[in-house]
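Student: Got a sequence here, can you build the structure:
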Amino acid sequence: MTTRRKFLATAGIAGAAALAPPALYAAKPKIRWRMQTYAGPALAEHVIKPAIESFNKIAGDEMQIELYFADQLVPTGELFRALQKGTIDAVQSDDDSMASPTEVTVFGGYFPFASRYSLDVPVLFNQYGLAEIWEKEYAKVGVKHISAGAWDPCHFATKKPINSLDDLKGKRVFTFPTAGRFMSQFGVVPVSLPWEDIEVAVQTGELDGIAWSGITEDYTVGWADVTDYFLTNNISGAWAGSFFANMDRYNALPEHLKELLKVTLDSSHYYRQWWYWGGEAELRVNGSKMKLTTIPDEEWAEVEKAAKVFWDEIAKESETKAKVIQIFKDYGELMEKAGRPYRYS
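Tutor: Have a look, this model is predicted:
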């Protein structure tokens, strides 16, 4: 296993050459930032690289951002600490994966059933007050929360078919901390590994599956090549992730570069909205690598019911968490009352 992982890491360096970081448009810019994303090279091509290329092209010799992929500078679980210390100037990640010491960390990534569709995430942040809560919480620890956006829904990709809740029992699955904490009550065994080790871990049987993405990422990063089944039931409608910056480095930027940073990173959020939304449908229908399976609605309702209990447990942990949970509840109630196309009963 160790030998294969070392080979994969070495091969990954060669592969990364074809998926190079964004070009720098100035050899000696006045300001140079280093940003690390949670994503590996193939995924970063879509979720961050176009935005950074755009920023660098416009900023020119005023400022350039060097983009690093998953675990290149520091492990993903150490991203927050590196950002806070200024080892890294900016980060693209979810709160949960980078182990942020804030009251909102549990809601990053896939908080069970907090969203039904990807558009729910920007609405919750921009119209329901989550952006202000996140900004306040991160300011307490010396980090600037720039903006949040939606990624893909969370599904299981597995070696063996999942047709019932019983089929989940004992399955060793790579997933996010909070998602794993929630799904463990149904027998799922959450496993934490470096991102680049996942494909090999599935091949060797160290993992039985992955609950880290939707089907678009499964195909993009190669996981569809080592898993055989895709469960259509999802535990969240969209991954919630953000862009963060070291507070001192951010405050030192002139106002026009702050605005440029915001605009180009917002373009990344827009790109992902249509890339994932179209990809999820296209690959379910026309993808040839994984067979779709489904847990019946009446059985999956047990998971949705358990999520409500989980929400109430989280709300008891702090006043801030209770405030976020109440926003989720108010929003969900409004969407249900609004009916189609916002919610389908």
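
Student: hey, let's count contacts and neighbours off CA atoms from now on
Tutor: Fine.

Student: now the helices for the chain?
Tutor: Along the chain, counting by DSSP state H, helices occupy 2-18, 41-47, 49-59, 79-85, 120-126, 130-139, 177-183, 198-204, 215-220, 247-251, 255-286, 297-315, 319-338.

Student: Quick one: these as a markdown table, columns for mean neighbour count and distance to Ala150 too.
Tutor: Compiled in a markdown table, the helices of the chain are given as follows (neighbours: other Cα atoms under 10 Å; distance: least, Cα to Cα, whole Å):
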| stretch | mean neighbour count | distance to Ala150 |
| --- | --- | --- |
| helix 2-18 | 12 | 25 |
| helix 41-47 | 20 | 10 |
| helix 49-59 | 21 | 15 |
| helix 79-85 | 21 | 20 |
| helix 120-126 | 18 | 6 |
| helix 130-139 | 17 | 13 |
| helix 177-183 | 19 | 16 |
| helix 198-204 | 18 | 23 |
| helix 215-220 | 21 | 14 |
| helix 247-251 | 16 | 23 |
| helix 255-286 | 16 | 7 |
| helix 297-315 | 14 | 20 |
| helix 319-338 | 16 | 15 |
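
Student: one more to put side by side:
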Amino acid sequence: MKRRSFLKGAGLAAAAGTVAAPAIAQSAPEIRWRLTSSFPKSLDTIFGTAQIFAKYMAEATDNKFQIQVFAPGEIVGGLQALDAVQNGTVECAHTPTYYYLGKEPALAIGTGLPFGLNARQQHAWWHFAGGKELINESLAKFNVTSLVCGNSGAQMGGFFRKEINSVDDLKGLKFRIGGLGGMVLAKLGVVPQQLAPGDVYPALERGTLDAAEFVGPYDDEKLGFLKVAKYYYAPGWWEGGAMLHLIINQQKWDELPKQYQAIMSQASEAANNWMLAKYDAVNGQALRRMIGGGAELRTFSPAIMEASLKAANELYAELSAKSPDFKKAYDSMVAYRADVLPWWQLNEYAFDTFMIRTRGRS
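Tutor: Below is the predicted model:
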């Protein structure tokens, strides 16, 4: 039965003629947006997350909401995504908020703190412990809002040209690392370099970098780091669960019909789950391939981990004193972490460690 006929049958013909019909016609307009990604097309999982999001939007709206995805350099550079959304060059972007901590340190917490949360904990903090409200409050200063749209899981510590056996070995090391992780390591003598993904390999090859981290085995393999550096370190303590966001121009968001806002929220959540699941599915295989290709696995020593944690806590105290937004978000994250870790230790961690220890028995 057609909706208009139903309304007439219910005795609401006048309402249908004056309100419902125009509302129906206007509620699903044709919309075309542009999205700039901070990641190159060659990285089919992290760049692909934006493509999957756009696909979900089209499918859920009968192709009425089309989003065209652009790689870095096609409209703006990978590190200029927030600026492009803020000034209306594009309607939205897929990017980690920690790229923009120079604008506001609190934005780093949106992606995740060094020694912070893992992927599931970051997602829970975002939705149920105030994270979404705190980070979007900071983003509002730049005329944008955001939706969660991806997570890498715990990242690797990166490829190094030489072994790192002590804290002293970090001094003077030119390391491609973004966000607060670079600021932490700078306290230990590292010279951090924040480069867009597509610029990392050439710098490592030329020797202008001594080490580089990106995400994990699947992407690191694609980026070819093993060809120019053989020592592969774990863990990437600076990104225990790096969250990505769909950054949206505030006016463009406000102009959307409520149903499109709801669809976009759900599409970004679905893309978030797709990205994390994809990395979980492919990282192990890529790691085995790289080991077969000559990668030498290493872990950061306890001394390096402890020194890094001490430096991180010093940095957080400094940033909290300078930025009220950082302090609010940091205090929120720390309180949530303190609340959740005992449960994690009792159950999740205990289960995982047992299964790892006994994996050869089945």
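
Student: want to try CSV for the helices of the first structure, with distance to Ser164 of the first structure as columns?
Tutor: Formatted as CSV, the helices of the first structure follow (distance: least, Cα to Cα, whole Å):
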stretch, distance to Ser164 of the first structure
helix 2-18, 33
helix 41-47, 30
helix 49-59, 39
helix 79-85, 36
helix 120-126, 28
helix 130-139, 35
helix 177-183, 14
helix 198-204, 21
helix 215-220, 20
helix 247-251, 47
helix 255-286, 20
helix 297-315, 7
helix 319-338, 26
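
Student: show me what contacts the alignment partner in the second structure of Gln84 of the first structure?
Tutor: By TM-score structural alignment, Gln84 of the first structure lines up with Gln86 in the second structure. Contacts for Gln86 of the second structure (Cα atoms under 8 Å, 6 or more residues apart in numbering) come out as Phe142, Asn143, Val144, Asn249.

Student: State the distance from Gln86 of the second structure to Ile52 of the second structure.
Tutor: Note on Gln86 of the second structure: its distance to Ile52 of the second structure, by Cα to Cα, to the nearest Å, is 23 Å.

Student: same deal with Ala229 of the second structure?
Tutor: Separation of Ala229 of the second structure from Ile52 of the second structure (Cα to Cα): 32 Å.

Student: before we move on, what about Asp83 of the second structure?
Tutor: Taken as Cα to Cα, the span from Asp83 of the second structure to Ile52 of the second structure is 23 Å.

Student: Ok, Leu315 of the second structure next?
Tutor: From Leu315 of the second structure over to Ile52 of the second structure the distance is 36 Å, taken as Cα to Cα.

Student: Cross-check the contact I'm expecting between Gly78 of the second structure and Asp199.
Tutor: No: Gly78 of the second structure is beyond contact range of Asp199, at 10.2 Å (criterion: Cα atoms under 8 Å).

Student: More neighbours: which of these two?
Tutor: Between Gly78 of the second structure and Asp199, Gly78 has the larger neighbour count (other Cα atoms under 10 Å), namely 24 against 12.

Student: How about the more buried one, nearest residue that isn't a chain neighbour?
Tutor: Ser38 (3.9 Å; Cα to Cα, 6 or more residues apart in numbering).

Student: In contact with that neighbour, which residues?
Tutor: Phe47, Ala71, Pro72, Gly77, Gly78, Leu79, Ala81, Ala93, His94, Thr95, Ala196.

Student: list the contacts for the third one?
Tutor: When you say that, I think you mean Pro72 of the second structure. Counting by Cα under 8 Å, 6+ apart, Pro72 of the second structure touches Thr36, Ser37, Ser38, Phe39, Pro40, Gly78.

Student: Report the central residue of the second structure.
Tutor: Centroid check for the second structure by Cα atoms, centre = their mean gives Leu244 as the closest residue, at 2.1 Å.

Student: Tell me which residue of the first structure matches up with that one.
Tutor: Using TM-score structural alignment, Leu244 of the second structure sits opposite Gly241 in the first structure.

Student: what's the spacing between the alignment partner in the first structure of Pro257 of the second structure and Phe310 of the first structure?
Tutor: Per TM-score structural alignment, the equivalent position to Pro257 of the second structure in the first structure is Pro254. To Phe310 of the first structure, Pro254 of the first structure is 43 Å away according to Cα to Cα.

Student: can you check Arg272 of the first structure too?
Tutor: 29 Å.

Student: again, but for Tyr331 of the first structure
Tutor: 17 Å.

Student: Same check on Ile215 of the first structure?
Tutor: Taking Cα to Cα, one finds Ile215 of the first structure at 26 Å from Phe310 of the first structure.

Student: now swap in Tyr271 of the first structure and tell me
Tutor: Noted for Tyr271 of the first structure: a distance of 32 Å to Phe310 of the first structure, by Cα to Cα.

Student: if we can go back for a sec, which of the contacts of Ser38 of the second structure tops the neighbour count?
Tutor: Per-residue neighbour counts (other Cα under 10 Å) across those peak at His94, which has 32 neighbours.

Student: Ser279 of the second structure touches Ser152, doesn't it?
Tutor: For residue 279 of the second structure the amino acid is Tyr, not Ser. Yes: using Cα under 8 Å, Tyr279 of the second structure is in contact with Ser152, at 6.6 Å.

Student: Ile325 of the first structure matches what in the second structure?
Tutor: In the second structure, the residue paired with Ile325 of the first structure is Tyr330, using TM-score structural alignment.

Student: tell me the contacts of its match?
Tutor: Here Tyr330 of the second structure is in contact with Ala106, Ile109, Tyr316, Ser320 (Cα under 8 Å, 6+ apart).

Student: can I get the residues you listed in JSON lines with distance to Glu205 of the second structure?
Tutor: Formatted as JSON lines, these follow (distance: Cα to Cα, whole Å):
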{"residue": "Ala106", "distance to Glu205 of the second structure": "33"}
{"residue": "Ile109", "distance to Glu205 of the second structure": "31"}
{"residue": "Tyr316", "distance to Glu205 of the second structure": "33"}
{"residue": "Ser320", "distance to Glu205 of the second structure": "38"}
